[in-house]
Each structure stands twice: as C-alpha cells, then as structure tokens.
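Visitor: Would you be able to build a 3D model of this:
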Amino acid sequence: MNRLIVAVLCGLLFGAGMVVSDMINPARVLAFLDVTGAWDPSLAFVMGGALIPSAIAYLIRRRMEAPVAADTFHVPESRNIDTPLVGGAVLFGLGWGLVGLCPGPALAALTTGAWQAFVFVGALVAGMALFRLTLDRNA
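Guide: The predicted structure follows:
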C-alpha cells in the first residue's frame, strides 16, 4: 500500500507540473517544434528546469541503499542501443511531433475534459493492447 501512495503522489506532482507549465497544451509543444516559424522556447525552459530536481534525485540515490517504498532500485542494466529502442524512440518522436502530446501530459490533460486528450489516451491504450497481443503471439 505504501508503494501505491508514493506512486499516486508522484503522479499527482508530475501532473500538476504539466498543468502549471502548460505542457498539456499541444499547441505549446508544436510551437516549440516549429523552429522555422513562430518558435516558442518555453518547453526548453521546462525541460532545463526538470534537470535540477533530477540531478538532486540522482545524488540522493547514490547515498541510499534502497528506495523508500521498495527493497531495491530498479535501474536498467543494459546500455545497448538496439533496433527496438531506436524504433520506439522514432515512433514516440513522430507521435509527439504530429500531435503535440506524449503519454504523461496526455494523462494530465484528461483533467481538462478536452476530447482530444481522451482520443489520444484511447489510442495509446489501444496501441499498448495491440502490442501485448503481438508480444504474446511472438513468445
């Protein structure tokens, strides 16, 4: 139960950050990607600002033996850049560039009631289900 509470609090904090920074607004993200037109650099400041708590968290993690709500840290061991990683990054980038949303901000955008967010999250869930079905067949 403790892990669930920590996860919900982290999700709420992340979602609030997305709402406050207006990163749930696809137009803002698309304006950041429009480097030859009406470029909006605000996303760069949000990403740059996110480096500060992230760097602090990595420093704290080095001094801890285990996280607060788990027995061990779950850090990926592989550092290989392989085809699935590159393919996933390309698909993510294409979707982000076409729509102006990625999964985290899209979930936060559901709080606005915008139909576009619901369509995006529905497509996201359908894509994950399709992947699971495909994965199960290939196993």
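Visitor: When you work out contacts or count neighbours from here on, use the C-alpha atoms and nothing else.
Guide: Noted.
Visitor: which strands and helices sit next to the lengthiest helix in the chain?
Guide: Across the chain, the longest stretch assigned as helix under DSSP state H is helix 115-138. Packing partners of helix 115-138 (3 or more Cα pairs under 8 Å, 6 or more residues apart in numbering; DSSP states H and E): helix 103-109.
Visitor: related to what we said a few turns ago, buried residues, the longest helix of the chain. List them.
Guide: 117-118, 120-121 (16 or more other Cα atoms under 10 Å).
Visitor: Return the distance of the residue nearest the centre of the chain relative to residue 10.
Guide: In the chain, the residue lying closest to the centroid (Cα atoms, centre = their mean) is residue 104, at 4.2 Å. For residue 104, the distance to residue 10 equals 12 Å [Cα to Cα, to the nearest Å].
Visitor: what do you get for residue 59?
Guide: 18 Å.
Visitor: what's the answer for residue 138, then?
Guide: Residue 138 is 34 Å from residue 10, by Cα to Cα.
Visitor: Likewise for residue 2?
Guide: Taking Cα to Cα, one finds residue 2 at 12 Å from residue 10.
Visitor: Comparing those two, which shows the higher neighbour count?
Guide: residue 10 (12 against 9; other Cα atoms under 10 Å).
Visitor: got the buried residues for the host helix or strand of that one?
Guide: For residue 10, the element it lies in under DSSP states H and E is helix 2-20. Of the residues in helix 2-20, 15, 17-19 count as buried by neighbour count, 16+ other Cα under 10 Å.
Visitor: just curious, which of those residues is nearest to residue 51?
Guide: Looking at the buried residues of helix 2-20 and their distance to residue 51, the nearest is residue 17, at 13.6 Å (Cα to Cα).
Visitor: and for comparison, fold this next one:
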Amino acid sequence: MRNIIGFAAGLIFGLGLIVSGMANPAKVLNFLDILGPWDPSLAFVMGGASVTAFIGYRLVWRRGTPVMGTQFDLPASGTIDAPLLTGAAIFGVGWGLGGFCPGPAWASLAIGSTGILVFLPAMLIGIVLADFGKSSPLFAKKGA
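Guide: Down below sits the predicted model:
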C-alpha cells in the first residue's frame, strides 16, 4: 500500500510540474536570465509550493507517527556546512546550465523533451558516482 501511495504522490507531483511549466527547461532558464527575457512565473510556482509545504508539514507533525510508517525520517543534523553548500552550488549550476532538476527531469520524459535524453543519463551516472564516492577512501571523513 505504501508503494501505491508513493506512486500516486509522485504522479501528482509530476503532473503538477508539467502543468506549471517546471518540466520545460526554457521556462526555467528564462526565470534565471534576469537580464534577458525574464519570466517571473516560476517564482509564483515556487511560492505556492512553499506555502503548501509549510502548511502540510505543520499538519503532519501534529501526528505522533506517519500514516504509512513507524517514525518520521528527518535529517540527523541541521548544520549548514561546506559539503551542504558545495552540493547546493553544484545542484544550482547544473540546474542553470541544463534547465532541469531531478523531479522535472523525470516528468520531462512524459512531454518528450529532447534535452532530457542527455540530461537524465548524465544525472543517473552522477548519482552512481556520488554513491561510489561515499565508499571511496578519498571522501572518507577524517577521524572516522
């Protein structure tokens, strides 16, 4: 049942990305290009999502446990450190250069975006390499 609910939530999210235009890399790039043909509509999509998430989290956290689980899966640390900032910067640069982030990338498969045929395989390779990097001695934390 949990997988069915997860699939339904992902489907609704993906449809929302398509309807809002977030799966269109040109729309994203036009939002980021403040000196060119700037398109502010993405700010309204992000603002609406932020308000919805804020309200949703407040309602969900009133419960003792999740509906489909035994405990909430929250980050162990709230620290803003160099790895977090580096990852955010890499994500932002990738989003700006490619016009996709992971959610809209998957949703773009449904609308047949040609750029997705390059971006999605590169993203999946990056995920595998990042997972490999976690187990590499080069990336091991000092003192661990």
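Visitor: Would you pull the TM-score for this pair?
Guide: With the length set by TM-score structural alignment, normalised by the length of the first structure, the two chains reach a TM-score of 0.93; 138 aligned residues with a Cα RMSD of 1.2 Å.
Visitor: thinking again about what came up before, average distance between whichever helix or strand comes after the helix holding residue 10 of the first structure and the second structure?
Guide: As assigned by DSSP H and E, the chain's next helix or strand after helix 2-20 of the first structure is helix 26-33. With mean Cα distance after the TM-score superposition for the first structure, helix 26-33 of the first structure departs from the second structure by a mean of 0.5 Å once superposed.
Visitor: And the next helix or strand after helix 26-33 of the first structure, what does it pack against?
Guide: Per DSSP H and E, helix 26-33 of the first structure leads on to helix 42-63 as the next helix or strand towards the C-terminus. For helix 42-63 of the first structure, the packing partners by 3+ Cα pairs under 8 Å, 6+ apart come out as helix 26-33.
Visitor: so the helix it packs on versus helix 115-138, what angle?
Guide: 70 degrees (axes from the mean of the first three to the mean of the last three Cα atoms, to 10 degrees).
Visitor: helices or strands up against helix 26-33 of the first structure?
Guide: helix 42-63, helix 83-99.
Visitor: can those go into a markdown table with extra columns for distance to residue 113 of the first structure and mean neighbour count?
Guide: Formatted as a markdown table, these follow (distance: least, Cα to Cα, whole Å; neighbours: other Cα atoms under 10 Å):
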| stretch | distance to residue 113 of the first structure | mean neighbour count |
| --- | --- | --- |
| helix 42-63 | 23 | 11 |
| helix 83-99 | 17 | 13 |
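Visitor: Make JSON lines from those and add distance to residue 31 of the first structure to it.
Guide: Formatted as JSON lines, these follow (distance: least, Cα to Cα, whole Å):
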{"stretch": "helix 42-63", "distance to residue 31 of the first structure": "9"}
{"stretch": "helix 83-99", "distance to residue 31 of the first structure": "10"}
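Visitor: of those, which approaches residue 69 of the first structure most closely?
Guide: helix 42-63 (13.1 Å).
Visitor: Check how far the closest one sits from its aligned residues in the second structure, on average.
Guide: So helix 42-63 of the first structure averages 1.2 Å relative to the second structure (mean Cα distance after the TM-score superposition for the first structure).
Visitor: quick check: angle from that helix to helix 2-20?
Guide: Going by the same axes, to 10 degrees, helix 42-63 of the first structure makes 160 degrees with helix 2-20.
Visitor: need the contact list for the spatially closest residue to residue 22 of the first structure that is not a sequence neighbour.
Guide: Leaving aside its sequence neighbours, residue 22 of the first structure sits nearest to residue 28 (Cα to Cα, 6 or more residues apart in numbering; 7.4 Å). Residues counted as contacts of residue 28 of the first structure (Cα atoms under 8 Å, 6 or more residues apart in numbering) are 22, 40, 43, 100.
Visitor: And the equivalent of residue 28 of the first structure over in the second structure, how far from residue 112 of the second structure?
Guide: Using TM-score structural alignment, the partner of residue 28 of the first structure in the second structure is residue 27. When distance is defined by Cα to Cα, residue 27 of the second structure is 15 Å away from residue 112 of the second structure.
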